[in-house]
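Q: coordinates only, sequence not included:
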């Protein structure tokens, strides 16, 4: 097994890794760090929570020219929360360097003071740029941020960048950089729509798909719970309060649903934080800071934040239904079970969501069926058994269907035999009727032929 000491890194980087108790590289780090140090462009596909951030930050700080005060590295992310997470990780490494040579990091995201950032850039350019594609592109386009000499571009969460409509901004940024650019693309999935962009900028990259036993970390337990006549509000509340989670995240499909659910949970006496698109940037930052301080035990969020939240200690995820985009299921669940820790993800579904549950299972997710009863989760019956049973292609007429339903309502000994006997009797009767009709038809045909013969 590889060790970080195998890479002969700067002493400051080792100090930073020691401070966060990183002893051995994760699989994605072990695969990626050596080839990035060689200057190769890479495409890294790995599950959420696998250590992708340090897979690119470690070689970036190792190769950084501390004497050159120009933009050397650009790191784009599709969400402010994820940008903040990477910025914190980068600063943790940078703070280990002596103040005189400390790497300069610029953090630029939407919702922050653009005028102030422009004024600061007039005095000094950062060596590492971290932010959202739109803000970085804006600062570059107006001439405040000089990115033309940058030799490294990182596109983190590329599939979410595509889904969010940020790829044109990333394209504009990449187009302004030197032709010998080293590009690093990291993502949990690589959609087909992303291929043209990759082919445009990546020349013979190293492509690494880090295998895993499942599409999510094997430290995560996936439970499936039906509503069984209850509302999803009631089920969510029961699941949140049946134990005492360190930190629980509840994901909803829409902003409207997030607000409704958060309101209901507050009415039940829970202190709940909300994260969704209707929360203004300043309030969002305040809420995220409060969450980081563990002021909240329960958080209701939309998929907008599914890959932007990195809160240590999240041990419970609740899916308020199957996400509209199935890939978001992986990103939601990936908020727990990080860095080898255990976690539980509970997916709630209505009877009309059977097909969507089956679609998630086709992605490689294995659910443990559970029933919620009397304040406890108990083992349930695998809903797939019904689909696996052999289904007869014989169709029954309405009369027989009525008989079957009637018999099932009044279950008595031998009722299955009685139903089978009735079906067989009905089949014999129909055959006799069919035979008689066929016989009559044959007689008519013969009579008609005989009459025509005599007529001749």
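A: Arrived safely. Everything quoted here is computed from the prediction, not taken from an experiment.
Q: Every contact and neighbour count from this point should use C-alpha atoms.
A: OK.
Q: Start from the N-terminal end of the stretch 1-150 of the chain and give the strands.
A: Secondary structure of the stretch 1-150 of the chain by DSSP state E, counting those that start in this stretch: the strands cover 42-45, 73-76, 105-108, 128-131.
Q: List the buried residues for the third one?
A: Spelled out, that is strand 105-108. For strand 105-108, the buried set under the neighbour-count rule, 16 or more other Cα atoms under 10 Å, comprises 105, 106, 107, 108.
Q: Using a markdown table, lay out those together with distance to residue 222.
A: Below are the buried residues of strand 105-108 laid out as a markdown table (distance: Cα to Cα, whole Å):
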| residue | distance to residue 222 |
| --- | --- |
| 105 | 39 |
| 106 | 39 |
| 107 | 36 |
| 108 | 37 |
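Q: for these, which one is nearest residue 310?
A: Among the buried residues of strand 105-108, residue 107 lies closest to residue 310 (Cα to Cα), at 17.7 Å.
Q: Select the longest helix from this protein.
A: helix 415-455 (DSSP state H).
Q: Which other helices and strands does it contact?
A: Counting contacts by 3 or more Cα pairs under 8 Å, 6 or more residues apart in numbering; DSSP states H and E, helix 415-455 is packed against helix 398-409.
Q: tell me, what residue is most central in this protein?
A: What sits nearest the mean C-alpha location of the chain, by Cα atoms, centre = their mean, is residue 331, with 2.3 Å.
Q: try this one next to it:
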């Protein structure tokens, strides 16, 4: 199967040729025909499945390039994610003989300049974060009342970051008969009322990945029992020799603590969490790209909006409170067929969470650091506890 079956406009085909996209991904093959048919859609698919082009390509195919009005609105929960979509859209638009106006409205950019530009012409495609888009709509500068398509990307992250109410307000400013699409890695229960409110008999598609975690990733489990965790993580850094390692933590305060500790040990460590100012975060990301750091300490929500290449190792300082984040974390390494190592630190009280992850098909290999190297180990306590719980459940 190839992209030619969709009979896209010539400039879209040229854009795909430039990207060397010849065969659609599983999610694209399944969902592009549904989107082209104008159906409302809830697409549950993991990051890296090609979902951005799943909605962008049909939007361009259905675009009236001669019109002066906004025809599509796309929200993303972070500046980085919005900018990634914007760059993908710009790449397609650049191949059109007729000018296609694509705008990126995110916080931390010059709002006055955006308003001035809107006074002379409206974009065909609006991309951005919910807050900035709604500000421009509320002030009357951005006219979205004629839009034909609304896309909410990374809906679960939008919910987690508290932006769903703003997305709701944007949706309330749009025509009732538009095409509504929601893409999300997971569909949490708290998202259901929003979906029922706006989507009309939507197609619900869950694109299953063949493996939960890439086969190229070594997924290890290391006990923290009786250990100082800061010292233990430092010990790991001395053994693993990473190209670039991401260390995931559950809270901003823990990120601050671990970053300070590892920096004091002389390691080159970056820190990314929600309280880092946008300008500072941009500076840090540039340093990461320049390989100024060997380690990045990050919280889940801050990291999900950032694409970082070349991650050889992932360390989970603790199992995430939301287990769905585990796959996102580990999936930072082992990309494009390259080998990667994920190390999860756990304590006995984490046993039930580990079993839940194992039910998803995630396999762990217990390890221990001994004599300056990683060695296989056998965690009898965890297995004994599990067998005991299984016996109890059977006897009931």
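A: Arrived safely, thanks for sending. Keep in mind that this is a model prediction, so the values were computed, not measured.
Q: Post the TM-score for the overlay when you can.
A: Remark: TM-score between the superposed chains equals 0.90 [TM-score structural alignment, normalised by the length of structure 2]; 390 aligned residues with a Cα RMSD of 2.4 Å.
Q: if we can go back for a sec, any chance of a markdown table for the strands of the stretch 1-150 of structure 1, columns distance to residue 150 of structure 1?
A: Output for the strands of the stretch 1-150 of structure 1, formatted as a markdown table (distance: least, Cα to Cα, whole Å):
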| stretch | distance to residue 150 of structure 1 |
| --- | --- |
| strand 42-45 | 17 |
| strand 73-76 | 6 |
| strand 105-108 | 13 |
| strand 128-131 | 9 |
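Q: The residue nearest to the centre of structure 1 corresponds to which position in structure 2?
A: Aligning on TM-score structural alignment places residue 331 of structure 1 opposite residue 328 in structure 2.
Q: any idea how far that match is from residue 320 of structure 2?
A: Distance of residue 328 of structure 2 to residue 320 of structure 2, computed by Cα to Cα, to the nearest Å: 10 Å.
Q: Check residue 266 of structure 2 too.
A: Residue 266 of structure 2 is 27 Å from residue 320 of structure 2, by Cα to Cα.
Q: again, but for residue 366 of structure 2
A: Distance from residue 366 of structure 2 to residue 320 of structure 2, counting by Cα to Cα: 18 Å.
Q: Need the counterpart of residue 291 of structure 1 in structure 2.
A: Using TM-score structural alignment, the equivalent of residue 291 of structure 1 in structure 2 is residue 288.
Q: Please apply the same query to residue 137 of structure 1.
A: Residue 137 of structure 1 maps onto residue 134 in structure 2, with residues paired by TM-score structural alignment.
Q: ok, that match - contacts?
A: Going by Cα atoms under 8 Å, 6 or more residues apart in numbering, residue 134 of structure 2 touches 166, 167, 169, 170.
Q: Can I have the buried ones of those residues as a PyMOL selection?
A: Per 16+ other Cα under 10 Å, the buried members of the contacts of residue 134 of structure 2 correspond to this PyMOL selection:
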select buried, resi 166+167+170
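Q: okay, the contacts of residue 134 of structure 2 in CSV with distance to residue 154 of structure 2 next?
A: Output for these, formatted as CSV (distance: Cα to Cα, whole Å):
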residue, distance to residue 154 of structure 2
166, 14
167, 12
169, 17
170, 16
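Q: and the contacts of residue 134 of structure 2 as a markdown table, adding secondary structure and distance to residue 67 of structure 2?
A: Shown next, in a markdown table, are the contacts of residue 134 of structure 2 (DSSP: H, G, I helix; E, B strand; the rest coil; distance: Cα to Cα, whole Å):
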| residue | secondary structure | distance to residue 67 of structure 2 |
| --- | --- | --- |
| 166 | helix | 27 |
| 167 | helix | 25 |
| 169 | helix | 25 |
| 170 | helix | 22 |
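Q: Of the contacts of residue 134 of structure 2, which is the nearest to residue 10 of structure 2?
A: Checking the contacts of residue 134 of structure 2 one by one against residue 10 of structure 2 (Cα to Cα), the nearest turns out to be residue 170, at 32.3 Å.
Q: Please name the residues that touch the residue mapped onto the closest one from structure 1.
A: Under the alignment (TM-score structural alignment), residue 170 of structure 2 pairs with residue 173 of structure 1. If you count contacts by Cα under 8 Å, 6+ apart, residue 173 of structure 1 has them with 133, 136, 137.
Q: residues in contact with residue 14 of structure 2?
A: residue 95.
Q: Distance-wise, check it relative to residue 99 of structure 2.
A: For residue 14 of structure 2 relative to residue 99 of structure 2 (Cα to Cα), the value is 15 Å.
Q: circling back: list just the nearest of the buried residues of strand 105-108 of structure 1 to residue 123 of structure 1.
A: Residue 123 of structure 1 has its nearest neighbour among the buried residues of strand 105-108 of structure 1 in residue 106, at 12.7 Å by Cα to Cα.
Q: is it true that that closest one touches residue 124?
A: No: in this structure residue 106 of structure 1 lies outside contact range of residue 124 using Cα atoms under 8 Å: 10.0 Å.
Q: just to revisit the earlier point, average distance between the helix or strand the match of residue 331 of structure 1 falls within and structure 1?
A: Residue 328 of structure 2 belongs to helix 324-330 when assigned by DSSP states H and E. Here helix 324-330 of structure 2, set against structure 1 after superposition, deviates by a mean of 2.0 Å using mean Cα distance after the TM-score superposition for structure 1.
Q: Quick check: what element follows that helix along the chain?
A: Using DSSP H and E, the helix or strand that follows helix 324-330 of structure 2 towards the C-terminus is strand 340-346.
Q: quick check, distance from that next one to the centre of its chain.
A: 20 Å (Cα atoms, centre = their mean, to the nearest Å).
Q: And the next helix or strand past that strand?
A: That would be, after strand 340-346 of structure 2 and using DSSP H and E, helix 351-359.
Q: Pull up the aligned stretch in structure 1 for the next helix or strand after that next one.
A: Downstream of helix 351-359 of structure 2, the first helix or strand assigned by DSSP H and E is strand 365-370. Aligned by TM-score structural alignment, strand 365-370 of structure 2 corresponds to residues 368-373 of structure 1.
Q: got the buried residues for the matching stretch?
A: Buried residues in stretch 368-373 of structure 1 (16+ other Cα under 10 Å): 369, 370, 371, 372.
Q: Name the nearest residue to the last one, ignoring sequence neighbours.
A: Among residues not flanking residue 372 of structure 1 along the chain, residue 378 sits closest, at 6.3 Å (Cα to Cα, 6 or more residues apart in numbering).
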